[in-house]
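> this one's structure only:
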């Protein structure tokens, strides 16, 4: 098939200027998010936010910390599953380090494929994994995450009226439910294809633009959906418990807003989704007191984003020091074999 010359020129232009276009898009979105936040918060006084922050109890903070730890523990399963899929499993501690560091970096700095790959490259140094393996892990982990996003969106849209709303305007439930059913039908088709491909013996890896990716079995695909949906739900719960008097009955609507906010933040590649995530949450949850929600979002960013980032940086630094010490010790044994024997 021959592409239209105008389309070829457009694709060439996009490829040549993709970095500038991405940066421009991010600046544009951050500007829009900044204006949106200003409009949402212009009538809110700092004293109201401080008062709402003081209303968050130690029990709520501990619950959020516990759910954050659980979320990141679940996240380690992304790398464990990806490593097994490519046939190069690693000790759990190393897979956990790779997953934890990559996700804390991508959560805070944006551009997940780049920051996540860089963190994993440091974590998996000295193993039998090469650059192509790291890239496959990034892709498989990314696919796992998006499968969870689509599963949650499909279920919420199909079962929860009012899940898609902007301020007090919401999409009519029949239209919303239809979108949810289409998503869930697509997921069912994907699972059937995974099962069918292996039953018929056609389990050869997919080749996409020169990249070879293993086709998951039905069991692996179900694990992907469960793992990601559970991780995202627990992460949302870590924010919900910071909202005073939040009840379990509010969780479906809260989860819907959280999923949409995460997707928008990821698409824009804004560092940590800062500003974008908060703006979407405020718009999607008009029924929550604004000062209360802002205070919860501030505490959540400290607990779920910044504290794990500091821990990941510390763990990677210790990992590098341990590697350097082992290398120096091995070099000393080679150059002074007699002293090492004695």
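Here it is on my side, so go on. It should be emphasised that the depicted structure is a prediction, and the values quoted were computed from it without experimental measurement.
> all contacts plus neighbour counts: C-alpha atoms, from now on.
Fine.
> Was I right to think residue 149 contacts residue 228?
Yes - at 7.4 Å, residue 149 and residue 228 qualify as touching, with contact defined as CA atoms under 8 Å.
> ok, structure two:
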């Protein structure tokens, strides 16, 4: 019996998981091709011609800073589970996952499979990988609730009529207060609930308050630098704090609402707030450039890096 289990484990880790990783890369390649075909490249080149090299350079720098912040999500997860591994390996796994999974779709599933593949290769146990996956998926909400809560509670925003938020269609300030309340409850849990919460065979241990504050900081740097990159590309006459509020609102609307047909929700919200500053064509072209720089370019690099990793692992074991 033990021999059969070891054979199955060897097949899983040396054949099935690398194959699964390559399948994700194949799906990602198809998506890249479809996205690149869908883009109006004439509009992109025209927009690029209107952007200075300084603007592009600054935007690329802020995008690198954003991805630098993103690489810390998995590093913080290892601190949470009190497990040691080379920081370079952790950052590599985190960046590969965060660059590929949101673009492939089914981000939780594809991200979980990628983390399982990479971390099993470095002898992290199944339970520890499950904890890392849960922690990194929690990061978004731990950071998003207080940041968006503060912005919506302190500043007046009105949504486009095509977008409705459940229960809060008339007052984003009410939504902001709700987010701050949820964030406060979570913070209270990190202080008060020091023992794991148990349900049947499952248990959840709240991160410490210190780790939770670091989650919020990393999230703020992640979205903050991304917003700085877009702010520099648009060159809109809007102060950065207000622009960051618009960026967060556009991202949140994309997360929790839907819009029938037409433009994406993110683009719709950005157009709604910026249409008085520039022409619609310029804004849309710049948003496409931002999407290429922030999403598609790192996506392509991550797929190439993952394929190289699988090839290197194959040659090493043969």
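That came in fine, so what should we check first? Quantities reported herein were computed from a predicted structural model and do not represent experimental measurements.
> rewinding a little: looking at residue 149 and residue 228 of structure 1, which is more packed in?
residue 228 (28 against 20; other CA atoms under 10 Å).
> and residue 257 of structure 1, what pairs with it in structure 2?
Aligned by TM-score structural alignment, residue 257 of structure 1 pairs with residue 246 of structure 2.
> Okay, its match and residue 288 of structure 2: tell me how far apart.
17 Å (CA to CA, to the nearest Å).
> same question, residue 177 of structure 2
From residue 177 of structure 2 to residue 288 of structure 2 the distance is 33 Å (CA to CA).
> related to what we said a few turns ago, neighbour count for residue 246 and residue 288 of structure 2, which is higher?
Legend: neighbour count by other CA under 10 Å for residue 246 of structure 2 and residue 288, higher for residue 246 (22 against 19).
> Can you state the residues of structure 2 onto which stretch 304-313 of structure 1 aligns?
Aligning stretch 304-313 of structure 1 against structure 2 (TM-score structural alignment) gives residues 294-303.
> where do the helices sit along the stretch 1-150 of structure 1?
Secondary structure of the stretch 1-150 of structure 1 (DSSP state H, counting those that start in this stretch): helices at 5-16, 18-41, 46-55, 58-85, 92-109, 112-123, 131-159.
> Can you lay out the ones you listed as a markdown table showing distance to residue 237 of structure 1?
Compiled in a markdown table, the helices of the stretch 1-150 of structure 1 are given as follows (distance: least, CA to CA, whole Å):
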| stretch | distance to residue 237 of structure 1 |
| --- | --- |
| helix 5-16 | 39 |
| helix 18-41 | 23 |
| helix 46-55 | 18 |
| helix 58-85 | 7 |
| helix 92-109 | 17 |
| helix 112-123 | 23 |
| helix 131-159 | 14 |
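> Need the winner for burial among these.
helix 92-109 (a mean of 23; mean count of other CA atoms under 10 Å).
> Would you check the span in structure 2 matched by that helix?
By TM-score structural alignment, helix 92-109 of structure 1 lines up with residues 87-104 in structure 2.
> Average offset of stretch 224-240 of structure 1 relative to structure 2?
Superposing on structure 2 places stretch 224-240 of structure 1 at an average distance of 1.3 Å from its equivalents, by mean CA distance after the TM-score superposition for structure 1.
> For that stretch, which outside residues touch it?
If you take CA atoms under 8 Å, 6 or more residues apart in numbering as the criterion, stretch 224-240 of structure 1 is touched by 63-68, 70-72, 74-75, 77-78, 144-149, 151-152, 246, 251, 254-255, 258-259, 296-297, 300, 304.
> And the helices of the stretch 1-150 of structure 1: which comes nearest residue 330 of structure 1?
Nearest to residue 330 of structure 1 among these is helix 112-123 (20.0 Å), distances taken as CA to CA.
> name the helices or strands packed onto that closest one?
Applying 3 or more CA pairs under 8 Å, 6 or more residues apart in numbering; DSSP states H and E, we find helix 112-123 of structure 1 packed against helix 92-109, helix 131-159, helix 307-335.
> The shortest one vs structure 2, mean deviation?
Which is helix 92-109 of structure 1. Per the superposition on structure 2, helix 92-109 of structure 1 and its aligned residues are separated by 1.1 Å on average (mean CA distance after the TM-score superposition for structure 1).
> For that helix, name the packing helices and strands.
Judged by 3+ CA pairs under 8 Å, 6+ apart, helix 92-109 of structure 1 is in contact with helix 58-85, helix 112-123, helix 307-335.
> closest one to residue 18 of structure 1 among the ones you listed?
helix 112-123 (14.0 Å).
> For residue 135 of structure 2, give its distance to residue 206 of structure 2.
10 Å.
> count of neighbours near residue 191 of structure 2?
The burial count for residue 191 of structure 2: 13, using other CA under 10 Å.
> Am I right that it is in contact with residue 210?
No - the criterion here is CA under 8 Å, and residue 191 of structure 2 misses it with residue 210 at 9.9 Å.
> Figure out which of the helices and strands packed on helix 112-123 of structure 1 is closest to residue 6 of structure 1.
Closest among those, using CA to CA: helix 131-159, at 30.7 Å.
> so how much does that closest one differ from structure 2 once superposed?
Helix 131-159 of structure 1 versus its aligned partner: 1.8 Å mean (mean CA distance after the TM-score superposition for structure 1).
> what's that helix packed up against?
Helix 131-159 of structure 1 sits against helix 58-85, helix 112-123, helix 173-199, helix 218-240, helix 251-268, with contacts defined as 3+ CA pairs under 8 Å, 6+ apart.
> Can you mark which positions in stretch 246-257 of structure 2 are buried?
246, 247, 248, 249, 250, 251, 252, 253, 254 (16 or more other CA atoms under 10 Å).
> Same list (those residues) but as TSV, adding distance to residue 224 of structure 2.
Shown next, in TSV, are the buried residues of stretch 246-257 of structure 2 (distance: CA to CA, whole Å):
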residue	distance to residue 224 of structure 2
246	12
247	9
248	9
249	13
250	13
251	12
252	14
253	17
254	17
